[in-house]
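K.L.:
Prediction below, plus the sequence it came from.
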Amino acid sequence: MWKQFSLRGSFKWYDVLSELLTAYNSRKHRTIGMEPKDVTAANVELVMKKFAYEVVAAMQQQQKPKFKVNDKVRVNKAKNLFEKGYTANWSTEIFTISRVRRTKPVTYELRDLCDEPIVGCFDEQELSNTAHSDVYLVERVLKRRGEEVFVK
């Protein structure tokens, strides 16, 4: 359509409607596997079967969950427009996945380490798998003894 509008220098679609329809019906469509002008009463059932098969296959294609129940994860922190880039993107608190919900997209229910449920569900993009069980925020180092460090 845009090509036709550009060539004519006008957005009057009713002048080129017949040309656009002819071009549209003369191109092979991915969903039916043929040109729409080639669909007849004799092959309409074949076209419908092919189209229905693709729809059902797309619906049955389940997304495999990235996380499992009892996985330890961190939650993404939402930053506002003027938030500093060097601040942490993920929570320091660690959560446990309590339930995987087979929705589209897959969502997860969480519990904190005190086994209290967290309100709401989280998408995969909002969670990050963590290998570290604890993170300790260090305000300052008070004393050193070899490789040992006493911190506040």
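P.N.:
Structure received.

K.L.:
drop to CA atoms for contacts and neighbour counts, all remaining ones
P.N.:
Will do.

K.L.:
Assign the residue nearest the centre of the chain to helix, strand or coil.
P.N.:
Centroid check for the chain by C-alpha atoms, centre = their mean gives P105 as the closest residue, at 6.6 Å. Taken by DSSP: H, G, I helix; E, B strand; the rest coil, the conformation at P105 corresponds to coil.

K.L.:
And here is the other one:
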Amino acid sequence: MALTEEQRGYLESIWTNVKHTAAFSGPYKLYQIVKKEGKHKIGLKGIREFLSDLESYSLQKRVQRKFPRRHILTDSIDTIWDGDLQDVRNISKDNEGVQYIWVLQDIFSRYLFTAPLKQKTATNIIEALKAIFASGRKPEVLRTDKGKEFKNHRVVSFLKDEDVHQIFTENETKSNFAERSIQNLENRLHRMFTHNQSYEFLSKLQSVTDNINNTPSRPLGGITPASVTKKNVEEVRYSAYLQRNKKKSAVSKKLRNTKKERKRPFKFKLNDKVRISHLRRLFQREYDQKWTGEIFKVSGRYRSQGLPVYKLKDFAGEPILGTFYAQELQKVRTDDNSIWKIDKILQERKRKGTVEVLVSWHQWPAKFNSWIKKSDVKEV
């Protein structure tokens, strides 16, 4: 049942009153306080809907980070490499001015490549790739995030000439294989720093990389990344991937026998309006805005590897690149009575006796700037 105007007024009066214990609280705490006061009978669902209509809540709503995601499937060595940069600017003075480590990992074999960079320019990226490719290994596909250094036209052209297909990740996990490798590399380097009482790594980087490549890998069933070659690909694929998946399937079958298997339902309908969770940077503070101010529409939905995923479009009908999990979206409700915040009044004109203003909308791209009646602009 929809909330009445009286109920909405009551919830707004206590939620925005900084002297009230319910001020700016989450749905469950607000529900508990409303229930305790007993002035109105409002369920948790109604409170969630009320809060989702408030921009001040929906932009700050906690984002779920851990949830089942689709797997990247590759069936051979050097099919797909993941790449990312490790930032070491804070210790560059101890390492001849090196500011980044270019980390690449073959997804199938988990084999790691590293290259020190003094800057993340196109020239540095290309020279590092040339050195790595000269070792005799090269991927069919290179996967990175959308950093400017990777999208530079010279890097794109170089990879094209090398017959390497380049793809960019569109979601917040970005280059997750390379990022995990960076974490592993970072852990080893920091232990070395502590042992040596020095932040110098440049002369030892290749040795540390070799050590990682010669360490048994759990995802490979105990095989070392360095021992995976084109000659034993089928053996590795069977022992590390197919056998492991058989065990998982056996466990899943037992679970299906005890509990009816259900497909994950779709959370959103076509044309639902949603916000997208921001791609957070490491160490971003929790009170920073977590969701886009711009609102999008669900344009498509389907299941991939059994997981519901969604396609989006903006309010101009232009498709948004990539697919999104339900956990990366938040439903919002808007109608003709919704209030939209204005960033700036850019121009003013008079047409057929009516004064109009060109406005830019708060947290919306410039392409949505539009003319509205000046009389519709209100101070809030």
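P.N.:
Received, thanks. The shown structure was predicted, so the numbers you read here are calculated from the model rather than taken from an experiment.

K.L.:
Please report how far the equivalent of the residue nearest to the centre of the first structure over in the second structure lies from L279 of the second structure.
P.N.:
Counting by TM-score structural alignment, P105 of the first structure corresponds to L307 in the second structure. Relative to L279 of the second structure, L307 of the second structure is positioned 21 Å away (C-alpha to C-alpha, to the nearest Å).

K.L.:
Excluding chain neighbours, what is closest to the match of P105 of the first structure?
P.N.:
The spatially closest residue to L307 of the second structure, leaving aside those adjacent along the chain, is R264, at 6.6 Å (C-alpha to C-alpha, 6 or more residues apart in numbering).

K.L.:
I figured I320 of the second structure hits S299, correct?
P.N.:
No. In this structure, I320 of the second structure is not within contact of S299 by C-alpha atoms under 8 Å, at 9.5 Å.

K.L.:
For these two, list the residues in contact with both.
P.N.:
311-313 (C-alpha atoms under 8 Å, 6 or more residues apart in numbering).

K.L.:
Which ones among those residues lie within helices?
P.N.:
Judged by DSSP state H, these include no members of helices.

K.L.:
mind checking how far stretch 132-146 of the first structure is from the chain centre?
P.N.:
Taking C-alpha atoms, centre = their mean, to the nearest Å, the mean C-alpha location of stretch 132-146 of the first structure is offset from the chain mean by 37 Å.

K.L.:
Quick check: the gap between the counterpart of Q289 of the second structure in the first structure and R74 of the first structure.
P.N.:
Using TM-score structural alignment, the equivalent of Q289 of the second structure in the first structure is A88. Using C-alpha to C-alpha, A88 of the first structure is found at 11 Å from R74 of the first structure.

K.L.:
ok, the two, which is more surrounded?
P.N.:
Using other C-alpha atoms under 10 Å, the more surrounded residue of A88 of the first structure and R74 is R74, with 18 against 11.

K.L.:
Please confirm that the more buried one is located within a helix.
P.N.:
No. Counting by three-state DSSP, one finds R74 of the first structure to be strand, located in no helix.

K.L.:
Relative to V251 of the second structure, how far out is the match of P105 of the first structure?
P.N.:
From L307 of the second structure to V251 of the second structure the distance is 19 Å (C-alpha to C-alpha).

K.L.:
one step back: please say which position in the first structure the residue nearest to L307 of the second structure maps to.
P.N.:
Using TM-score structural alignment as the criterion, R264 of the second structure maps onto Q63 of the first structure.

K.L.:
Thought T103 was touching that match, still the case?
P.N.:
No. The pair Q63 of the first structure / T103 is not scored as a contact, 9.0 Å apart, by C-alpha under 8 Å.

K.L.:
quick one: what's aligned to N129 of the first structure in the second structure?
P.N.:
Per TM-score structural alignment, N129 of the first structure is aligned with K331.

K.L.:
Spatially nearest residue to that match (excluding sequence neighbours)?
P.N.:
V274 (4.3 Å).

K.L.:
got the contact list for that neighbour?
P.N.:
V274 of the second structure makes contact with 295-298, 329-332, according to C-alpha under 8 Å, 6+ apart.

K.L.:
quick one: buried residues of the lengthiest helix in the first structure?
P.N.:
Longest helix in the first structure, counting residues (DSSP H): helix 44-60. Neighbour-count burial for helix 44-60 of the first structure, counted by 16 or more other C-alpha atoms under 10 Å, picks out V47.

K.L.:
The lengthiest strand in the first structure against the second structure, how far on average?
P.N.:
Secondary structure of the first structure read by DSSP state E shows that its longest strand is strand 95-101. For strand 95-101 of the first structure, the mean deviation from the second structure after alignment is 0.5 Å (mean C-alpha distance after the TM-score superposition for the first structure).

K.L.:
got the buried residues for that strand?
P.N.:
Here strand 95-101 of the first structure shows 95-100 as buried, counting by 16+ other C-alpha under 10 Å.

K.L.:
Between those residues, which sits nearest L20 of the first structure?
P.N.:
Nearest to L20 of the first structure among these: V100, at 47.6 Å, using C-alpha to C-alpha.

K.L.:
which ones are touching the residue lying closest to that closest one once chain neighbours are set aside?
P.N.:
Spatial nearest neighbour of V100 of the first structure, excluding adjacent residues (C-alpha to C-alpha, 6+ apart): Y108 at 4.8 Å. Counting by C-alpha under 8 Å, 6+ apart, Y108 of the first structure touches 97-101, 121-124.

K.L.:
what about Y108 of the first structure, distance to H132 of the first structure?
P.N.:
Distance from Y108 of the first structure to H132 of the first structure, counting by C-alpha to C-alpha: 20 Å.

K.L.:
Could you do P117 of the first structure as well?
P.N.:
As defined by C-alpha to C-alpha, P117 of the first structure lies at a distance of 21 Å from H132 of the first structure.

K.L.:
the more surrounded of the two?
P.N.:
P117 (15 against 9).

K.L.:
how about that one, what's its partner in the second structure?
P.N.:
Mapped onto the second structure by TM-score structural alignment, P117 of the first structure lines up with P319.

K.L.:
Please tell me how far the residue nearest to that match when sequence neighbours are not counted sits from L321 of the second structure.
P.N.:
Counting by C-alpha to C-alpha, 6+ apart, P319 of the second structure lies nearest to K313, which is 4.1 Å off, once chain neighbours are set aside. According to C-alpha to C-alpha, K313 of the second structure and L321 of the second structure sit 9 Å apart.
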